[in-house]
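S.K.: Structure, please.
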Amino acid sequence: MKVVVIGAGNVATHLAKAIYAANVQVTQVWSYHNQNAQTLANQINAKAIANLNEIDLDADVCLISIKDDAIADIANQLKDFRGLIAHTSGAVNLEVFANHFENYGVFYPLQTFSKSKDISFADIPLCLEANNESSLTRLKELAGKLSKNIVEINSEKRKMLHLAAVFACNFTNHLYELADEILKANQLEFDILRPLIVETAAKVQNAFPLDVQTGPAIRNDEQTLIKHQELLLQQPQLLEIYKILSDSIKKTI
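M.R.: Below is the predicted model:
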């Protein structure tokens, strides 16, 4: 199997490296920034291409791993591709490819990726969808070389899964950032929170979040809630976030 990777960002980098590690040939890498494509290509013994018209039209699979808003435009530029084309987005419909390709699909790895941190694909859910059985079989073949956690899911459910992931991951990480700002403003180090963060994540591995919720809001500890809000009077954005989240937690009681 020969694979072309379109993109060289966080997801594309980890995915291309995982494919290469699984002894599947990645022949070409393209990126808006050719230096990024070259950097990734050098790591996986592939060729960096500067123009999409250089793409190997007979490659078995082309994986588009770029920002969601650009997928349709890139797909339009690749309409002569004869293999199976798939994107890695959680939010973009399968039918973005419908007017251009005979065989197409979605290859969505449900995980957070950063180039600076290595990660194993062995347990990552790979969410697959395709327009026909032969394309789905081909995606399963590739996915099976990377992970033992393969999920068939349609576009509508995948969008909701992606939405849930934004709450569980992206928003949570942003709250870490806000917590860090509070600490820094008071000459405290973020390291002091790390054991708390680890334990919070560990608890939901074996329980539902609602069953392990803690803190002043779930206890309906009004005096503490008032004190916290007073501390945030000079930071209206943080105060609003605090109130919204506290009220949301209270509604689960």
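
S.K.: going forward, measure contacts between C-alpha atoms and count neighbours the same way
M.R.: Will do.

S.K.: Now do residue 120 against residue 22, distance only.
M.R.: Look at residue 120 and residue 22: by C-alpha to C-alpha, to the nearest Å, they are 11 Å apart.

S.K.: Repeat that for residue 232.
M.R.: For residue 232 relative to residue 22 (C-alpha to C-alpha), the value is 50 Å.

S.K.: do residue 185 as well
M.R.: In this structure, residue 185 and residue 22 are 46 Å apart, going by C-alpha to C-alpha.

S.K.: which one of the two has more residues nearby?
M.R.: Neighbour count, other C-alpha atoms under 10 Å: between residue 185 and residue 22, residue 22 has more, with 13 against 9.

S.K.: Now the more buried one. Nearest residue, chain neighbours left out?
M.R.: Spatially, and ignoring its direct neighbours in sequence, residue 22 is nearest to residue 145 (6.0 Å; C-alpha to C-alpha, 6 or more residues apart in numbering).

S.K.: what's around the one you found, how many residues?
M.R.: 16.

S.K.: Residue 121 too?
M.R.: When neighbours are defined as other C-alpha under 10 Å, residue 121 has 20 of them.

S.K.: likewise residue 76?
M.R.: For residue 76, the count of nearby residues is 14 (other C-alpha under 10 Å).

S.K.: Same check on residue 228?
M.R.: Residue 228 has 15 neighbouring residues, counting by other C-alpha under 10 Å.

S.K.: which secondary structure element contains it?
M.R.: Applying DSSP states H and E as the criterion places residue 228 in helix 222-231.

S.K.: From the contact counts, what lies against that helix?
M.R.: Helix 222-231 sits against helix 216-219, helix 236-250, with contacts defined as 3 or more C-alpha pairs under 8 Å, 6 or more residues apart in numbering; DSSP states H and E.

S.K.: Okay, buried residues for the shortest one please.
M.R.: Burial within helix 216-219, assessed by neighbour count using 16 or more other C-alpha atoms under 10 Å, is assigned to 217, 218.

S.K.: Just give me how far stretch 190-209 sits from the chain centre.
M.R.: In terms of C-alpha atoms, centre = their mean, to the nearest Å, the gap separating the centre of stretch 190-209 from the centre of its chain is 20 Å.

S.K.: To compare with the earlier structure, here is another sequence to fold:
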Amino acid sequence: MEKKISATIIGSGNVGSQLAKLFFKKGISIDAIYNKHKASGISLAKAVNSIYISEKNRIPNNSTFYLVALKDDYYLEILKGMDLTEKLIIHTSGSLESKKINPFSKRWGCLYPMQTLIKNDNINWKEVAFYIEASNNEDEKLIGSVCKKLEFNFSKVNSDQRKKLHISAVSTNNFTYHLLSTIKSFCEENDLNYEDLKFLLQKSIDNSFEKEAFSMQTGPASRKDLKLIENHLNLLENDSNLKEIYELFSKQILKKHHDHEL
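M.R.: As a prediction, the model looks like this:
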């Protein structure tokens, strides 16, 4: 008979909410939801047939594991005062050094989803890459068994590898949003249709995974067309943000493809 798994969720933000609801859906009972903000905590507790608590001394002591899903700055602050010695504490951070949980419990683990999770979004979980880590073999097996129950695509990595994965994810996701937001503003200011770039963008992303990204690089910098680069920079004279990005990227492409300084 399969051993019953239960969890206490600490944090009812985007990641905590998404994972708590998935746990509940897949048969992992939620013993309690701890959150500093009452409305969010109560709402999630109702959704997963659990209870909301705001006092650290009311944390259940019999959960299989304690999932802590918080902003990186808050982990150590929130865990202070919780009696979780010898309990399995699993964090979800991409950048937290897992051993920092040692003062609160020698049993620690990580379940890091390399994906932006928004509370009420529909997620295709089979497409999300998860990375796990644990302080001992038994808890690593336990986290792995939870991942299998949830049908996750998961790999084992250490904290150093995960931090580098997180840098890659931030660069891929957050920087792309900023770049596209800047380009969208430029299009709107110049009466251009931003939507016309959609197919070009999608094709570029597909090419970067199907082929070698370096060899697929096109454009004036890859051709060492310095005159065209200069013309573009002149046209961007009134858009300092996009000009700065354009110049930075052009410099790096020229350096990488031609060992040339702009």
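
S.K.: quick revisit: which of the helices and strands packed on helix 222-231 of structure 1 has the highest mean neighbour count?
M.R.: Highest mean neighbour count among these (mean count of other C-alpha atoms under 10 Å): helix 216-219, with a mean of 16.

S.K.: Aligned to residue 117 of structure 2, what sits in structure 1?
M.R.: By TM-score structural alignment, residue 117 of structure 2 lines up with residue 113 in structure 1.

S.K.: if we can go back for a sec, give me the mean distance between the helix holding residue 228 of structure 1 and structure 2.
M.R.: Taken against structure 2, helix 222-231 of structure 1 registers an average deviation of 2.0 Å after superposition, with mean C-alpha distance after the TM-score superposition for structure 1.

S.K.: what distance separates that helix from the middle of the whole chain?
M.R.: Here helix 222-231 of structure 1 is found 35 Å from its chain centre; the criterion is C-alpha atoms, centre = their mean.

S.K.: same check, this time on stretch 215-234 of structure 1
M.R.: Stretch 215-234 of structure 1 has its C-alpha centroid displaced from the chain centroid by 33 Å (C-alpha atoms, centre = their mean).

S.K.: Would you mind giving the residues in structure 2 matched to it?
M.R.: Residue span in structure 2 matched to stretch 215-234 of structure 1, by TM-score structural alignment: 219-238.

S.K.: distance between the ends of that stretch?
M.R.: Separation of the first and last residues of stretch 219-238 of structure 2 by C-alpha to C-alpha is 22 Å.

S.K.: Which positions within it qualify as buried?
M.R.: By neighbour count on 16+ other C-alpha under 10 Å, the buried set for stretch 219-238 of structure 2 is 220, 221, 222, 224, 229, 233, 236.

S.K.: Check the gap between the match of residue 117 of structure 2 and residue 45 of structure 1 for me.
M.R.: 21 Å.

S.K.: cool, and residue 181 of structure 1?
M.R.: For residue 181 of structure 1 relative to residue 45 of structure 1 (C-alpha to C-alpha), the value is 42 Å.

S.K.: Over to residue 66 of structure 1?
M.R.: 21 Å.

S.K.: the more surrounded of the two?
M.R.: Using other C-alpha under 10 Å, the more surrounded residue of residue 66 of structure 1 and residue 45 is residue 66, with 22 against 14.

S.K.: Quick one: distance of stretch 236-244 of structure 1 to the chain centre.
M.R.: For stretch 236-244 of structure 1, the distance from its own C-alpha centre to the chain's C-alpha centre is 27 Å (C-alpha atoms, centre = their mean).

S.K.: whoops, stretch 161-168 of structure 1 was the one
M.R.: 9 Å.

S.K.: Look up which helix or strand the aligned partner of residue 164 of structure 2 in structure 1 falls in, please.
M.R.: Taking TM-score structural alignment, the alignment pairs residue 164 of structure 2 with residue 160 from structure 1. Secondary structure from DSSP H and E places residue 160 of structure 1 in helix 155-165.

S.K.: Which parts of structure 1 are helices?
M.R.: Remark: helices assigned in structure 1 by DSSP state H are 10-21, 34-43, 71-77, 133-144, 155-165, 172-185, 194-203, 216-219, 222-231, 236-250.

S.K.: from the chain's centre, how far out does the first one sit?
M.R.: Translated: helix 10-21 of structure 1. Using C-alpha atoms, centre = their mean, the mean C-alpha position of helix 10-21 of structure 1 is found 13 Å from that of the whole chain.

S.K.: equivalent range in structure 2 for that helix?
M.R.: The alignment of helix 10-21 of structure 1 onto structure 2 (TM-score structural alignment) spans residues 14-25.

S.K.: Show me which residues of that stretch are buried.
M.R.: Buried, per 16+ other C-alpha under 10 Å, within stretch 14-25 of structure 2: 14, 15, 16, 17, 18, 19, 20, 21, 22, 23, 24.

S.K.: With stretch 61-78 of structure 1 instead?
M.R.: Using 16+ other C-alpha under 10 Å as the test for burial, stretch 61-78 of structure 1 gives 61, 62, 63, 64, 65, 66, 71, 75, 78.
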